[in-house]
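my questions are about this predicted structure, shown below with the sequence.
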Amino acid sequence: MEMLLVFFAHLNMCESKEKTFFKVMHRSGKEETSIEAKIRAKDKRNRLSLLLQRPDFHEDTPTSRFALLAKEPRVSPEEAVKWAESFDKLLSHRDGLDAFTRFLKTEFSEENIEFWEACEDFKKCKEPQQISLEAKAIYEKFIQNDAPKEVNLDFHTKEVITKSITQPTLHSFDAAQSRVYQLMEQDSYTRFLKSEIYLHLLEGRPQRPTNLRRRSRSFTYNEFQDVKSDVAIWL
């Protein structure tokens, strides 16, 4: 009968059984640890890849902001010239209002023109119930402290609106609208007339990518606490 002999070159047969067993188990444990580490590293890379693909991850990058400017109205240079005559002429023209809104978005101050437009629409309300509902919506969106699109108003103006919001009238926001109008006219409007958006309209040229001031998305530590900076996890 033939006998099959198996030699373990990495084992020292002169050593005790306990010592040999310990070496084998120790080596096996290292291999398992190495495999687990690679699996964890791969999992971290996959999670980071998914995070980078999330739409809200890029929501405030120049590329995504430029997407808001992609649809440019067809305006003749002759018409665009008139917008420089006064701020009123700019806002009274639908395309002028759109172009100015697109410009404010590049400066992240579009809440001003949105508030002004909301006030214009509010003045058209006729029913008492509609006035009350619209006034409350404008107050919660633009006026109250920590509103999602809070406009820059002085304390006195905000206080008057806050006290009258329970029984609003069509003139409840007149002072605030006038204040925001002046801010846009004296500040944003002058920059708009020097902006690429406006200059391209004057020259009849298509819209080019605009240099935007980036407002980065706020990340919390918890989102990245599992992603190590060690280069080894990318290998």
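In hand now; what should we look at?

only C-alpha atoms from now on, for both contacts and neighbour counts.
Will do.

name the surrounding residues that touch the helix or strand that contains residue 102.
Following DSSP states H and E, one finds residue 102 within helix 94-106. For helix 94-106, contacts defined as C-alpha atoms under 8 Å, 6 or more residues apart in numbering pick out 65, 68-69, 72-73, 75, 80, 83, 90-91, 110, 113, 188-189, 192, 195, 197-198, 212-213.

gap between the longest helix along the chain and the chain center?
In the chain, assigned by DSSP state H, the helix with the most residues is helix 17-53. In terms of C-alpha atoms, centre = their mean, to the nearest Å, the centre of helix 17-53 is found 38 Å from the chain centre.

got it, and stretch 146-157?
So, by C-alpha atoms, centre = their mean, the centroid of stretch 146-157 is 21 Å from its chain's centroid.

now do the buried residues in it.
Neighbour counts over stretch 146-157 (16 or more other C-alpha atoms under 10 Å) mark 149, 150, 151, 153 as buried.

and the helix or strand just after the helix holding residue 102, how far out from the chain's middle?
Using DSSP H and E, the helix or strand that directly follows helix 94-106 along the chain is helix 110-122. Averaging C-alpha positions (C-alpha atoms, centre = their mean) puts helix 110-122 21 Å from its chain's average.

ok, structure two:
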Amino acid sequence: MEMSLIFFSQLNMCESKENAFFKLTHGSGKEETSTEAKIRAKEKRNRLSLLLQRPDFHGETHASRSALLAKETRVSPEEAVKWAESFDKLLSHRDGVDAFTRFLKTEFSEENIEFWIACEDFKKCKEPQQIILKSKAIYEKFIQNDAPKEVNLDFHTKEVIAKSITQPTLHSFDAAQSRVYQLMEHDSYKRFLKSEIYLHLIEGRPQRPTNLRRRSRSFTYNEFQDVKSDVAIWL
């Protein structure tokens, strides 16, 4: 009984994966008449398919690792040390805000920094319609009772905002933003400076996954994955 043998030496790594796959699965073009040979050919096709799907087969692994390393080491220890000078110094640096946000997420209090960023973005509005739309979005997301990212504000501050939201100005959230800023400065910021996230940065070590604490309340809206100040977030 004649059988056509298929060798992996037929696979030319310089050819496209489609051509290589065609050669391996079709051989010399002769039809397989043996059931056993067909089974072996099917197994080889399956193995090749898995091989072609592996990321390292296409040279992606090294690039992915390099990108991750660059992200972890983009903050120099010298820059990170400056963040301990003051809370303002931390917030003035984009990477500082990113690191502080990562820390707040471990404590499930990232709504504070997100609200502060939203207020900073809101104060850049120029069009009346934009002011109305953004103020409403901020109020519903951070201020009103049972808001998905409700920040800790006293009743009086929330009441003033609720009354002004029908005719908002660029200063509608100033009191609330100041209150949240103080909470972060006197509480979260101090813990951040002692956290592993910050200590790894000033020591030039790569970040490690951090343990998350149980959240004290549930949310009904999607969480922010990253802190952004784009206008599209609030429209």
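Perfect, thanks for sending it. All figures in this text were calculated on a predicted structure; none of them were measured in a lab.

rewinding a little: counterpart of the longest helix of structure 1 in structure 2, which residues?
On structure 2, no counterpart of helix 17-53 of structure 1 exists by TM-score structural alignment.

for that helix, name the packing helices and strands.
With contacts defined as 3 or more C-alpha pairs under 8 Å, 6 or more residues apart in numbering; DSSP states H and E, helix 17-53 of structure 1 has no helix or strand neighbours.

buried sites along it?
20, 38, 41, 44, 45.

just to revisit the earlier point, the helix holding residue 102 of structure 1 vs structure 2 - mean distance after superposition?
Helix 94-106 of structure 1 differs from its equivalent in structure 2 by a mean of 0.4 Å after superposition (mean C-alpha distance after the TM-score superposition for structure 1).

what is the orientation angle of that helix with helix 110-122?
Computed with axes from the mean of the first three to the mean of the last three C-alpha atoms, to 10 degrees, the direction of helix 94-106 of structure 1 lies at 140 degrees from that of helix 110-122.

enumerate every residue touching the aligned partner of residue 176 of structure 2 in structure 1.
In structure 1, residue 176 of structure 2 lines up with residue 176, judged by TM-score structural alignment. Residue 176 of structure 1 makes contact with 153, 157, 158, according to C-alpha under 8 Å, 6+ apart.

residue 171 of structure 2 contacts residue 123, doesn't it?
Yes. Assessed by C-alpha atoms under 8 Å, residue 171 of structure 2 is found in contact with residue 123 at 7.4 Å.

beyond the helix or strand residue 65 of structure 2 falls within, next helix or strand please.
Assigned by DSSP H and E, residue 65 of structure 2 belongs to helix 60-72. Using DSSP H and E, the next helix or strand after helix 60-72 of structure 2 towards the C-terminus is helix 77-82.

what's that following helix packed up against?
On a contact count with 3+ C-alpha pairs under 8 Å, 6+ apart, helix 77-82 of structure 2 meets helix 196-202.

next, the buried residues of the helix it packs on.
197, 198, 199, 201, 202.
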